[in-house]
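**Q** Have a look at this fold, sequence not included:
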């Protein structure tokens, strides 16, 4: 890694993992030039508190670490973050980071873009923990760990909700008494960092499509859809929390509120209901086999097949709804772990959309995860674009870093 360029870290703290990436930021040729952070190294710890595994590598593929640890040694996110920071510091001796960018899942009504983190920002993010209980506490844990270790280091919060901040009020409303909307109880949308990256990438490879009506399917352990017009989000399947919309790995997706009332009336506590909706539902709950789509596709269990079919049914159904919002559909893009890597799931979803949108997949292209997987005669082109949330965080962090230095 060259010491001639500033270095930033990107931290993506999930419910059971911590990912840290190292980026070098080349100096821009002039004030209005594009900033293009370059990935130098990446490390992650998965299975925190269950089966911790640390892996780290340089951008050239050189392995820095690949090791499993006893649960007691990496029992929580604090321990995980300290360990991964220690490993990556080997590659940072000549270029200590000048800023750290954090993925923060919920920005609420206060944050429509990435911001420098200070005490006021942290206080506002803490108030949003009930709206993102699987993610927000871990995002804040990483922020506090850095503040304790390097208090003067610039930290930037990059929000999964920010890309959707310009939605029309009709797309934000819930049909509750209006006073709750004024108190911030509204549909926000999530996976915004992924969608922001895809919008930027689509502009690079197919600017004609990017300017049209596009639906992006971010399908992974967390799953949602975003309707875009001219590269801007106009609607999303997720709402107030990351529970809404599509069924996910362990989350239920859209559910009749009456079902929640019934569970409560049967004596389930709020905490037990929360645990079930966030951690025991979705593909895991329906299949009784796994939350991992790969395991379900490999399984012969009837309920595994049922879970996959329901997943595809709901995705196709929501694509239709978003197309109605857009007034048509000019392109469909699949991304994230399942979207970019699971041909059978894409095939099932597109088969349900064939008559409505004239979608026709090229089986060979789909099986090979090519960039375009639809036939030439498909009325709506279908693309597969891997996402890069960490790269988007690096870009937003670099922009704020340059603004910060310009004011200093």
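**A** Yep, that arrived. Values in this document were obtained by computation on a predicted structure and should not be read as measured data. Residues are numbered from 1 along each chain as shown.

**Q** Going by C-alpha atoms from here, please, whenever you check contacts or count neighbours.
**A** Noted.

**Q** Name the residues that touch stretch 239-250?
**A** With contact meaning CA atoms under 8 Å, 6 or more residues apart in numbering, stretch 239-250 is reached by 131-132, 172, 185-190, 220-224, 237-238, 251-255, 277-285, 291-293, 311, 314-315, 318.

**Q** and residue 262, how many residues sit next to it?
**A** Look at residue 262: counted by other CA atoms under 10 Å, it has 11 neighbours.

**Q** if I look at it, how far off is residue 256?
**A** Using CA to CA, to the nearest Å, we find residue 262 at a distance of 10 Å from residue 256.

**Q** Repeat that for residue 330.
**A** Between residue 330 and residue 256 the computed distance is 31 Å (CA to CA).

**Q** Which one of those two is surrounded by more residues?
**A** residue 330 (20 against 7).

**Q** In space, what's closest to that one - neighbours in sequence excluded?
**A** Leaving aside its sequence neighbours, residue 330 sits nearest to residue 213 (CA to CA, 6 or more residues apart in numbering; 5.0 Å).

**Q** Okay, that neighbour and residue 279: tell me how far apart.
**A** 34 Å.

**Q** So which of those two has more stuff around it?
**A** More neighbours surround residue 213 than the other of residue 213 and residue 279, with 23 against 18 (other CA under 10 Å).

**Q** show me what contacts that one?
**A** The contact partners of residue 213, by CA under 8 Å, 6+ apart, come to 227, 228, 229, 230, 326, 328, 329, 330, 331.

**Q** OK, contacts around the nearest residue to residue 381 once chain neighbours are set aside?
**A** Distances taken as CA to CA, 6+ apart put residue 331 closest to residue 381, at 5.1 Å, once the chain neighbours are dropped. Residues near residue 331 by CA under 8 Å, 6+ apart: 209, 212, 213, 214, 215, 380, 381, 382, 383.

**Q** adding another structure so you can compare the two:
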């Protein structure tokens, strides 16, 4: 607090493909002041907000930069509020950034070079950084990376079986959704007790989806790799495919690399297999057999990848579901869990249907939990930590 009348606050920004999510925290206690999002960017912008702090006005129909400008203007109009810094989710930090970093022109230029590895996310993340710099020059900004949580994985978990020179140049398995996994790792002791330090798989199941194996609450393996296209089947992303399929599409079908990228990123996954929708709610409500097959394949891929992580962990003590599908699709949770019964997973149907925190059956060898995702709180913590470190260094 700078004075008795002002509330120092940290702003966390998470720029998505057509939305801007944000949260505002009190700087000392990290108490939530408000959380919200502007969706429908580029079309009809819509604001959703909750928390004790009210923002006046509504965002215009705008792009990400316009949404950031509206948000900062709205925060400036709140009496007694002093935003001291902004933290941003940045999807790819590459091998150079294994921890949050304060943004300057040099850092921004290095992050620009990673755009080809995360073309659907990185440009929007960096657009948010640039928009804040333009609207509020001088406001300190911290970039927090989805890849950073996984950078301590064993070397073998990071390597592709490709020529060593390419690995040495940074073509590695990085893993993503790290801010979500960091939040789960932080709250796991209060959720799971002693099991938190054991062998845990976290299933971040949303429009983008991945799994992460934790031991002692640290990442030891994950299903995503160099890019966020690897691993599980997702809303519109294919997940893992035979590299020969890519070569076939280019060499035999005559597709350009750009067309293949579009096919695998935007026209595959639930949307591609069903031919109906990328929304699990729509597919679960459909009686079309193509919808059922898409859902079955989504679960199959999750179970198969989970089995590989059980092998990497040497067993399983707990399974955590998080993110939009993980939190809100009990039928999918039940399908995945039933196919992991060989590892000791047993759900309680009533607990699962009721969305309780612990949804495993009493006596289940593996405890199963549902934990809400929160990517903004780790960002706020990182901002506070960065400035505390800077202060301690003088």
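**A** Arrived safely, thanks for sending. Note that the structure is predicted; figures quoted are calculated from it, not measured.

**Q** related to what we said a few turns ago, I only care about the contacts of stretch 239-250 of structure 1 that end up buried; give me the ChimeraX line for that.
**A** The buried subset of the contacts of stretch 239-250 of structure 1, as determined by 16 or more other CA atoms under 10 Å, is captured in ChimeraX by this line:
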select :131,132,172,185,186,187,188,189,190,220,221,222,223,224,237,238,251,252,253,277,278,279,280,281,282,283,284,285,291,292,293,311,314,315,318
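
**Q** what residue lies at the spatial centre of structure 1?
**A** Centroid-nearest residue in structure 1: residue 191, 3.9 Å away (criterion: CA atoms, centre = their mean).

**Q** Can you find the partner of that residue in structure 2?
**A** The alignment partner of residue 191 of structure 1 in structure 2, by TM-score structural alignment, is residue 177.

**Q** Number of residues surrounding the nearest residue to that match once chain neighbours are set aside?
**A** Of all residues not flanking residue 177 of structure 2 in the chain, residue 146 sits nearest, at 5.2 Å (CA to CA, 6+ apart). As a burial measure, residue 146 of structure 2 scores 26 neighbours (other CA under 10 Å).

**Q** Map residue 146 of structure 2 across to structure 1 for me.
**A** Residue mapping for residue 146 of structure 2 onto structure 1 gives residue 160, with TM-score structural alignment as the criterion.

**Q** pretty sure its match is touching residue 191, no?
**A** Yes: under the criterion of CA atoms under 8 Å, residue 160 of structure 1 makes contact with residue 191 at 5.0 Å.

**Q** Map residue 318 of structure 2 across to structure 1 for me.
**A** In structure 1, residue 318 of structure 2 lands on residue 331 (TM-score structural alignment).

**Q** now swap in residue 33 of structure 2 and tell me
**A** For residue 33 of structure 2, the residue aligned by TM-score structural alignment is residue 40.

**Q** Skip the chain neighbours and tell me the closest residue to its match.
**A** Residue 40 of structure 1 sits nearest to residue 59 (CA to CA, 6+ apart), 4.9 Å away.

**Q** Roughly how far does that neighbour sit from residue 352 of structure 1?
**A** 40 Å.

**Q** what does residue 275 of structure 1 give?
**A** In terms of CA to CA, residue 275 of structure 1 sits 32 Å off from residue 352 of structure 1.

**Q** same thing with residue 18 of structure 1?
**A** Residue 18 of structure 1 is 36 Å from residue 352 of structure 1, by CA to CA.

**Q** Which one's more surrounded, the two?
**A** Taking other CA under 10 Å, residue 18 of structure 1 and residue 352 do not tie; residue 18 has more neighbours (24 against 17).

**Q** Have a look at how far, on average, the helix of greatest length in structure 2 is from structure 1.
**A** The longest helix of structure 2 (DSSP state H) is helix 289-313. Once the two are superposed, helix 289-313 of structure 2 sits an average of 0.6 Å from its aligned residues in structure 1 (mean CA distance after the TM-score superposition for structure 1).

**Q** Strands of the stretch 201-350 of structure 1, start to end?
**A** Here the stretch 201-350 of structure 1 has its strands, by DSSP state E, counting those that start in this stretch, at 213-219, 223-229, 232-236, 331-335.

**Q** Adding distance to residue 177 of structure 1, write those out as JSON lines.
**A** As requested, those are exported to JSON lines (distance: least, CA to CA, whole Å):
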{"stretch": "strand 213-219", "distance to residue 177 of structure 1": "31"}
{"stretch": "strand 223-229", "distance to residue 177 of structure 1": "26"}
{"stretch": "strand 232-236", "distance to residue 177 of structure 1": "22"}
{"stretch": "strand 331-335", "distance to residue 177 of structure 1": "35"}
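
**Q** of those, which approaches residue 74 of structure 1 most closely?
**A** Within the strands of the stretch 201-350 of structure 1, the stretch nearest residue 74 of structure 1 is strand 223-229; the backing value is 27.6 Å (CA to CA).

**Q** Residue in structure 1 paired with residue 208 of structure 2?
**A** Superposed on structure 1 with TM-score structural alignment, residue 208 of structure 2 falls opposite residue 222.

**Q** same check, this time on residue 344 of structure 2
**A** Match for residue 344 of structure 2 (TM-score structural alignment): residue 358.

**Q** and residue 132 of structure 1, what is it in contact with?
**A** 105, 106, 241, 242.

**Q** so which of those would you say is closest to residue 198 of structure 1?
**A** residue 105 (17.6 Å).

**Q** do you know how far the spatially closest residue to that closest one that is not a sequence neighbour is from residue 13 of structure 1?
**A** The shortest distance from residue 105 of structure 1 to any residue other than its chain neighbours is 4.8 Å, reached at residue 160 (CA to CA, 6+ apart). Residue 160 of structure 1 sits 13 Å away from residue 13 of structure 1, going by CA to CA.

**Q** Which neighbours do those two have in common?
**A** residue 103.

**Q** so what's residue 104 of structure 1 up against?
**A** Taking CA under 8 Å, 6+ apart, one finds 135, 136, 139, 140, 157, 158, 159, 160 in contact with residue 104 of structure 1.

**Q** now, which of the residues you listed sits nearest residue 406 of structure 1?
**A** Nearest member of these to residue 406 of structure 1, counting by CA to CA, is residue 157, at 19.1 Å.
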